[in-house]
Structure formats: C-alpha cells, structure tokens
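Asker: Structure here, sequence nowhere to be found:
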C-alpha cells in the first residue's frame, strides 16, 4: 500500500511500470498456453504519448500476440485535464490489446469516458464485495448497477477480492461474469503459476 505512492512521489512509477510491462510480456510469451496476462498501468504512464510505442515495442520484442495482453487502468486516469490519456488508450486498443477499468466506483465516476472508451471489462472493487457480503444495501445496489451498466455496454464484470464461498456465490447471484480473489488462490511464483495454468480447467485463463 505504501510502495506505489512512494514510487509516484519519487517519479519512478513510469520506469517501474515499463519494466513490469516488458517482464510480463516476456514471461507470458514463454508460456505455450492461451493465457492472457493483465498488467496495471498508472495515470502517469497513460499521459505520456510515447507509452503507445513502449507497449508496441514490448509486444514486438517478446513476440506476445496483442490479444494476450490486457492493461488495467483506474478511474484516476480521467481526473487529469486534457485528452492525451484518451488518445493513448484508443491507440492501445487499435493495437489489439484489451483494456479493463480497475477498482470501479472508488474514485472519480467517469461514466462519460466509460461510454467512449472500449473497455472489455469493469472490475468491481473489493470494498463493495465485502459490503455486499455483509448485507449492506448500498453495496448490493452498486454491484447490481455496475453489472447492468456493463451489460448494456457489452462489457464483462469482474468482482475483485473474493475470499469466501459466500462471497463467490453472492457476486455470481448479482450477475458478475468473472471473479478473482484469495478464494481461488494467492499470488504464486512464476513456475507455480505456470504449472497451475497448465491444468485442464476449461474456459479462458488470465494471469
């Protein structure tokens, strides 16, 4: 929780983010599996017009097909003035890369940009999942509203931070199409994650 703010304060988040992107693409390209790798990117990266070239270069050097890369952005990217980030996102989409809107509902409610940007999925923040599991009417209503909004825009919904069977059942009942969290497993070293991905589970897999 402290690392990212410190990296942003030291103006290191962009080079760190670039290293993460290149490393993730290199590793995913080594997997002879239809696995999509998801990489978080910061608002600072997206407000740099050169970022599109960085992404394209990472794909070219690794040999990873564009449809196996998904970039996750937060609503914070829409809080800065100007349209640079929107243009960058559009160019990234033109490369064939998928976009997800992370932690939706916890920051700036960017409904206008959500309609204009071709996100593949909306990720519902853990705080709403936890609140809904505790019977909080507001959290339940928000999840239902996000699911309905995503459905109307042709987007999937991912419930984040699911930790119990009860939460898993609840978010499925509320209509979430994808689920992630410690209920399914904790972060793994690369070799263990690869072994897990090779198990026959059916459906698509994202790392």
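Answerer: Received the coordinates, thanks. The structure presented is a predicted model; accordingly, all values stated were derived computationally and were not measured. Numbering: from 1, shown residues only.

Asker: From here on, just use CA atoms for contacts and neighbour counts.
Answerer: Noted.

Asker: what's the burial count for residue 77?
Answerer: Counted with other CA atoms under 10 Å, the neighbours of residue 77 add up to 20.

Asker: That one belongs to a helix?
Answerer: Yes. In this structure, residue 77 lies within a helix as judged by DSSP: H, G, I helix; E, B strand; the rest coil.

Asker: Okay, it and residue 117: tell me how far apart.
Answerer: 12 Å (CA to CA, to the nearest Å).

Asker: for residue 74, same thing?
Answerer: 13 Å.

Asker: Neighbour count for those two, which is higher?
Answerer: residue 74 (21 against 16).

Asker: let's bring in a second one:
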C-alpha cells in the first residue's frame, strides 16, 4: 500500500486493513518517507512492514550524512514499532553494505535482479535452494 493511497480515505482504509489482518495477511507501507508521512497513521493502521523509498537509498552513498541519517531513522522507527524494513532500489554493493550496517534486513532492487515473471522467480528460487543444499 502506498502512502498516498492511505491518505485518500483513511477511515475506509483502516477498516479494510483490519479486516485483511484478520485473515493473517501482512501489510506493508510502500514508498515510506516520500508522501504525507504522518507518524500518527503508523499506529492507526495494522502494518507489518515499512518499505524505504528508493530515493533515500539511491542517495545514501552520494551524500552519506543526510540520506543515511534518514534511512537510519526509518529503520530505528520501524524496529521500535516491531515492523520489518525493506529498502527499495538497491543497485550497488555499497548501498547493500550500508543498509546491512543499519540493520535493514530486507531489500529489493536491480542489484539482486531485474523484475521478472512469477515462473522465472520460482525457477530462480529453486536453483538457489539447490545450490544452498549442496554447500550445506
């Protein structure tokens, strides 16, 4: 769910999200930090994950102080609220290492893979499992 989608109709969204959570579905807030970013809705909606917008990740190593501080703050906030964090737009090993140092445990981006159809993703996961079992 994107931040902007939440803000369109907060009451309706909260009601729908609570119904979805009753079915044991995990909910994540996408593009966190770029939209309305009201911290009050982090308690209002039953979220499990904050996805850090790629605009912060892409600039982490260009101007490390400011953008890294923003990412660190989002990761710390998420950890304190018992949310997972996913960094979007990881494209370099330096970005990955910086995020790992900040304890951001999940990521997505071209560094790992280009977007692919579900059947290709399934095949990739099978191959990786086979490789992992051979080295264990």
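Answerer: Arrived safely, thanks for sending. Please read these numbers as outputs of a predicted model, since none were measured by experiment.

Asker: So the equivalent of residue 35 of structure 2 over in structure 1 versus residue 131 of structure 1, what's the distance?
Answerer: With TM-score structural alignment as the criterion, the equivalent of residue 35 of structure 2 in structure 1 is residue 107. Note on residue 107 of structure 1: its distance to residue 131 of structure 1, by CA to CA, is 17 Å.

Asker: Show me what residue 45 of structure 2 aligns to in structure 1.
Answerer: Match for residue 45 of structure 2 (TM-score structural alignment): residue 117.

Asker: Identify the residues contacting that match.
Answerer: 86, 89, 90 (CA atoms under 8 Å, 6 or more residues apart in numbering).

Asker: repeat that for 6 Å
Answerer: With CA atoms under 6 Å, 6 or more residues apart in numbering as the criterion, no residue contacts residue 117 of structure 1.

Asker: For stretch 121-132 of structure 1, buried residues please.
Answerer: 121, 122, 123, 124, 125, 126, 128, 129, 130, 132 (16 or more other CA atoms under 10 Å).

Asker: Pull the number of nearby residues for the match of residue 35 of structure 2.
Answerer: 12.

Asker: does it sit in a helix, a strand or a coil?
Answerer: Per three-state DSSP, residue 107 of structure 1 ends up coil.

Asker: ok, and the closest non-adjacent residue to it?
Answerer: residue 75 (6.1 Å; CA to CA, 6 or more residues apart in numbering).

Asker: just the helices in structure 2 please.
Answerer: 3-8, 10-21, 41-44, 54-58, 64-80, 93-101, 118-135 (DSSP state H).

Asker: for the ones you listed, which one ends up most surrounded?
Answerer: Among the helices of structure 2, helix 54-58 has the highest mean neighbour count (mean count of other CA atoms under 10 Å), at a mean of 19.

Asker: so that helix corresponds to what in structure 1?
Answerer: Using TM-score structural alignment, helix 54-58 of structure 2 pairs with 126-130 in structure 1.

Asker: Show me what the matching stretch is in contact with.
Answerer: Against stretch 126-130 of structure 1 from outside (CA under 6 Å, 6+ apart): 139, 160, 161.

Asker: does the residue nearest the centre of structure 1 sit in a helix or strand, and which one?
Answerer: Nearest to the geometric centre of structure 1 sits residue 72, at 3.2 Å (CA atoms, centre = their mean). Taking DSSP states H and E as the definition, residue 72 of structure 1 sits inside strand 69-74.

Asker: name the helices or strands packed onto that strand?
Answerer: In terms of contacts (3 or more CA pairs under 6 Å, 6 or more residues apart in numbering; DSSP states H and E), strand 69-74 of structure 1 is packed against strand 35-40, strand 98-104.

Asker: If I take it and strand 98-104, what angle do their directions form?
Answerer: 30 degrees (axes from the mean of the first three to the mean of the last three CA atoms, to 10 degrees).

Asker: For strand 69-74 of structure 1, what is the distance to the chain centroid?
Answerer: 4 Å (CA atoms, centre = their mean, to the nearest Å).

Asker: Stretch 73-90 of structure 1 too?
Answerer: Going by CA atoms, centre = their mean, where stretch 73-90 of structure 1 is centred and where its chain is centred differ by 15 Å.

Asker: All set, thanks.
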